[in-house]
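> Sequence plus predicted model, see below.
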Amino acid sequence: MRIGELGNETGVDIETIRHYEKIGLLSVPPREPNGYRNYETSHLERLAFIRHCRALDMPLADVKRLLDFITHPEVDCGEINRLIDAHLHNIRERLHSMQSLEKQLEVLRARCGDSHIVRDCGILSELVAASHKTGVKKD
């Protein structure tokens, strides 16, 4: 299959497929006599795996490590467990950060309950005041 078909089958953009080839996540396919790349089922399966890992927000370095494990099925999977544990830790930290952000925005939203002229907007007043507190220090 050609790159466009591979992209359609997996939902991965053509430029992303080329990038994955360039960084070694996806092997460069053989070329047909007319010069077109000929992707095989193995490319489709590998790209689908990469896409799924990326949908789980895994960094490309971790995806590469997981792909390396696939090619060495005889090794212990403890490192895979540690990789997923670290990813879970990062996700939980981000969730905590997002919850903190949500609370800050709720407090900010409570500063302006009704619609009125901008000059009297509590949200903008709070944002301006906060920017002055955290702005560039003067010498």
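That came through, no problem.
> hey, let's count contacts and neighbours off CA atoms from now on
Noted.
> mind listing the helices for the protein?
3-10, 14-22, 41-55, 60-70, 78-110, 122-134 (DSSP state H).
> Would you mind giving those helices as JSON lines with mean neighbour count and distance to Pro30 added?
Putting the helices of the chain into JSON lines (neighbours: other Cα atoms under 10 Å; distance: least, Cα to Cα, whole Å) gives the following:
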{"stretch": "helix 3-10", "mean neighbour count": "15", "distance to Pro30": "12"}
{"stretch": "helix 14-22", "mean neighbour count": "14", "distance to Pro30": "12"}
{"stretch": "helix 41-55", "mean neighbour count": "16", "distance to Pro30": "11"}
{"stretch": "helix 60-70", "mean neighbour count": "15", "distance to Pro30": "20"}
{"stretch": "helix 78-110", "mean neighbour count": "12", "distance to Pro30": "31"}
{"stretch": "helix 122-134", "mean neighbour count": "13", "distance to Pro30": "56"}
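> alright, now check it against this:
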Amino acid sequence: MKIGEISKATGIPVETIRYYEKIGLVPEPERQASGYRHYRQSHLDRLLFIKRCRNLDMAQDEIRELIRLADQPDADCSEVDALLARHLNHVRERLRELANLEDTLQQLQKACSEGRTVSECGILGGLAAEPVEEPSAGGHNHVPGTHHHTPGTR
């Protein structure tokens, strides 16, 4: 199948498929005599696997590691379990960060009372005066591909 067909079948944009090829998550397809890429069922399966992992908010390095492990079907699955445990810890930490963010936003919203002007706005005053808490050193952020990994597990 051609790239447009595999894009439609997976719901993954053509540009993203090309990017996954470029970074090695998906093997480059063979080229037909016409120069068009020819995708096989294995490409479709890999793209759907990546899509499911991305839906679980896994980073590219995590997906790459899962693909590496999947290519060793007789190996012990403890590495897969460990990777998932690290990802779950990241998700839990992110949930705590979001709960803290929600609390801060609720406090700021309470600072605004009806009938006041923008110059008297408690929200804007709070944002201008209150220091915003920075994530702790070594803390996680939520930029894809920035999950922290234990050395030697990439």
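Received it, and whenever you're ready, just let me know what you need. Note that this is a predicted model, so its numbers are computed, not measured.
> now for the helices of structure 1, which one comes closest to Glu32 of structure 1?
Nearest to Glu32 of structure 1, of all these, is helix 3-10, at 12.5 Å by Cα to Cα.
> tell me the angle the closest one makes with helix 41-55.
Interaxial angle, helix 3-10 of structure 1 versus helix 41-55 (axes from the mean of the first three to the mean of the last three Cα atoms, to 10 degrees): 50 degrees.
> Centroid-nearest residue for structure 1?
By Cα atoms, centre = their mean, structure 1 has its centre lying nearest to Asp57, at 4.4 Å.
> Just tell me what that residue corresponds to in structure 2.
Under the alignment by TM-score structural alignment, Asp57 of structure 1 pairs with Asp57 in structure 2.
> Distance check, its match against Leu88 of structure 2.
10 Å (Cα to Cα, to the nearest Å).
> right, and Asp13 of structure 1 touches Gly7 too?
Yes - contact criterion Cα atoms under 8 Å: Asp13 of structure 1 and Gly7 qualify, at 5.7 Å.
> residue contacts, the residue located most distally from the centre of structure 2?
Distance from the centre of structure 2 peaks at Gly115, with 42.0 Å (Cα atoms, centre = their mean). With contact set as Cα atoms under 8 Å, 6 or more residues apart in numbering, Gly115 of structure 2 has no partners.
> one more time with 10 Å
Shown in contact with Gly115 of structure 2 (Cα atoms under 10 Å, 6 or more residues apart in numbering): Cys121.
> Ok, Asn90 of structure 1 next?
Contacts of Asn90 of structure 1 (Cα under 10 Å, 6+ apart): Ile84, His96.
> any idea what it aligns with in structure 2?
Using TM-score structural alignment, Asn90 of structure 1 sits opposite His90 in structure 2.
> Now do the residue nearest to the centre of structure 1 against Ile84 of structure 1, distance only.
Relative to Ile84 of structure 1, Asp57 of structure 1 is positioned 11 Å away (Cα to Cα).
> what do you get for Glu9 of structure 1?
27 Å.
> what does Glu45 of structure 1 give?
Taken as Cα to Cα, the span from Glu45 of structure 1 to Ile84 of structure 1 is 21 Å.
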